[in-house]
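A.B. asks: coordinates for the following, if possible.
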Amino acid sequence: MKIRRFLELKNKRCLTEKSKLTDSSTVGKVITRNMTDWRIADDICQHGDDFVLAHLKYPLNTPIYVYTEEVDQYVSKSVINRGEQETSNVAIIIDYMKRFPNAVFLDIGANVGVFAITLATLGYRVIAFDCQIGNAARMCASMKAGGLTDKLTVVHNAVSNVHQKVSLSTGKQNIGMTWLVKPQLGKPTVDTVSLDDLLEIYNFKRAVIKMDVELSEVKVLTGAFNFFHQVRVEAILMEFLQSPVDSKFGESVLDFMKSHHFAPNDTNKLNEWEFNKWDTHDILFVRK
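C.D. replies: Sure thing, here's the model as predicted:
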């Protein structure tokens, strides 16, 4: 009986320890979650021979690791040649973080981390999500090179509304165009997490979000019921595209925004909720 009681207590302690990741223990780390548990993923944080060191123009000479131009003709090529990518959108996020300096910036679909590295370098707390292991590894390398281990956490998971394993499909020479598909034979898989899962670790009260997840936005939002209840989200910058397979996609996103007291930013000069008339794909939703 004593041995069984000892083993029960030991198992209980182990389960408790697995769930004891905190903000302070995850900052400067790559973390990941399977169906049940979070862990620190030091195995992902490895520097590869194919990492290309580039520098952002702002903040001046910020180191950032990207892909070769041959592999990534879009984000990496732009960063290598111009030191920037999505400059106007990065400026929007900087502006909102200046307004709410105690907020946490969530970069959902971070790619190699242009937004995440920029905001962390400016001194803000950042949690960056990406499903591509190569992106997570590069952000880790950038974090170390830029001395950001007190500001940035990288989450290597896809963000959704359920826990499952998925495979990834990626556009030709375009790492940023990655979307989730059902597990496929011979393809690696990655686990999904929800924003609600973050509440197992973090207790922050305010956030600003950038979301670029290739038509998974509805799943991200519907997997964040508790998150939006507990965290005051001030702004969401979203790549808003019409789904070719889901005619209700746009309406579902806007219904969520309305129900959580967000509206398209007036400076976008949009026809309020008439998304079929919007002439831009990058939409800033702000709290009313």
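A.B. asks: alpha carbons only for contacts and neighbour counts from here, please
C.D. replies: Will do.
A.B. asks: wait, D130 touches A110, no?
C.D. replies: Yes. Between D130 and A110 there is a contact under CA atoms under 8 Å: 5.6 Å.
A.B. asks: quick one: which of those two has more around it?
C.D. replies: A110 (27 against 24; other CA atoms under 10 Å).
A.B. asks: for the more buried one, give me its contacts.
C.D. replies: Neighbour list for A110: A116, A128, F129, D130, N135, D212 [criterion: CA atoms under 8 Å, 6 or more residues apart in numbering].
A.B. asks: second input sequence below; structure requested for side-by-side comparison:
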Amino acid sequence: MGVLKDAHQVLRFVWRHPANRERRLHAVGRAVRFQVRGRLGLPTVTPIGTGARLWAEIHQSGASKVVYANPPDWAEMRVWRSILRPDSLFIDVGSNIGAYALWAAESGAEVIAVEPDADAAARLRRNIALNGFPIEVLNCALAAEPGTMSLTVGRDCTNHLVMNGSEQGRAVTTRTLDDIIGDRYVTGVKIDVEGAERLVLDGAERALAERRIRVLQLEWNEQSRSTLGEDREPVAATLRRHGYHLTRPDADGRLVPTDPSGYGEDLFAVVDGADLHAGAPGG
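C.D. replies: Sure, this is the predicted structure:
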């Protein structure tokens, strides 16, 4: 019964996803082939974007979603496709297997992919090698200050920082976003760190204060309560204090103002007065 329930959920996701609406039967066939190959122990190479590819293995949720829909995060990834240019810098924080990093690199942007989990970072590098993109990989976590923290193990794309010894994990090096950015201007930063997004922003005070990050995408679910024991209001307050307005994409990838209270889909913070289709200042 469990297998049948999982199959039903996959088929429902594939059939309803907007990326598949013009070729639903083809998408279902692709999903079935992936499942069959995976149960035989075989990986699948699947497209991401128009020409990029990545390795997908069964039971790896981040890669599986790319098999089921390209792009998997329809509205969010369409935002980046409309903004990123060859003179852009994009930083993918919590890159996992690299779907966003590859998506951004295909747009011509310079990409830095940050992934603290060693196994995921190895898969990320494998996917980058498959495409030949000059993506820089940093195998570390981002936090409020440099040092060492603990990260859970074996949870695929839901590995997260461990606070106050509440769970078992292994040591990972931490850096700050300010350290990685230096004095550069950044077109976009995607932050998906399973509830620790506020720590990443705490380590980006200089770049935020100097308004050198144009757009940020942040996960906005309840995981912050489990990881940090807080809701998302501290993140919203930090962004507002530095002159960002808070938005979410509509079905066509256009950013519209949103109420960030509570939880919901990923939120995009846009620095006030930003021209999202212009190059970086001085670049």
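A.B. asks: so after superposing, what's the score?
C.D. replies: The TM-score (TM-score structural alignment, normalised by the length of the second structure) is 0.69; 225 aligned residues with a CA RMSD of 2.9 Å.
A.B. asks: max-length helix in the first structure?
C.D. replies: helix 2-18 (DSSP state H).
A.B. asks: which residues in the second structure does the helix or strand following that one align to?
C.D. replies: Next along the chain after helix 2-18 of the first structure, taking DSSP states H and E as the criterion, comes helix 23-26. Mapping helix 23-26 of the first structure onto the second structure (TM-score structural alignment) gives no aligned residues.
A.B. asks: and helix 23-26 of the first structure, how far out from the chain's middle?
C.D. replies: From the chain centre to the centre of helix 23-26 of the first structure is a distance of 17 Å (CA atoms, centre = their mean, to the nearest Å).
A.B. asks: buried residues in that helix?
C.D. replies: The neighbour-count check on helix 23-26 of the first structure (16 or more other CA atoms under 10 Å) flags T26 as buried.
A.B. asks: check stretch 5-19 of the first structure too.
C.D. replies: Of the residues in stretch 5-19 of the first structure, none is buried (16+ other CA under 10 Å).
A.B. asks: if I look at I83 of the second structure, how far off is F133 of the second structure?
C.D. replies: 19 Å (CA to CA, to the nearest Å).
A.B. asks: please disregard the earlier target; I meant A204 of the second structure.
C.D. replies: 26 Å.
A.B. asks: and D196 of the first structure, what pairs with it in the second structure?
C.D. replies: Checking TM-score structural alignment: D196 of the first structure goes with D178.
A.B. asks: ok, its match - contacts?
C.D. replies: D178 of the second structure touches G203, A204, E205, R206, A207, counting by CA under 8 Å, 6+ apart.
A.B. asks: does it belong to a helix, a strand or coil?
C.D. replies: Judged by DSSP: H, G, I helix; E, B strand; the rest coil, the three-state class of D178 of the second structure is helix.
A.B. asks: separation between it and R184 of the second structure?
C.D. replies: From D178 of the second structure to R184 of the second structure the distance is 10 Å (CA to CA).
A.B. asks: A144 of the second structure now?
C.D. replies: 19 Å.
A.B. asks: out of the two, which sits in the busier spot?
C.D. replies: The neighbour comparison of A144 of the second structure against R184 (other CA under 10 Å) goes to A144, with 19 against 16.
A.B. asks: and the more buried one, what pairs with it in the first structure?
C.D. replies: In the first structure, A144 of the second structure lands on N161 (TM-score structural alignment).
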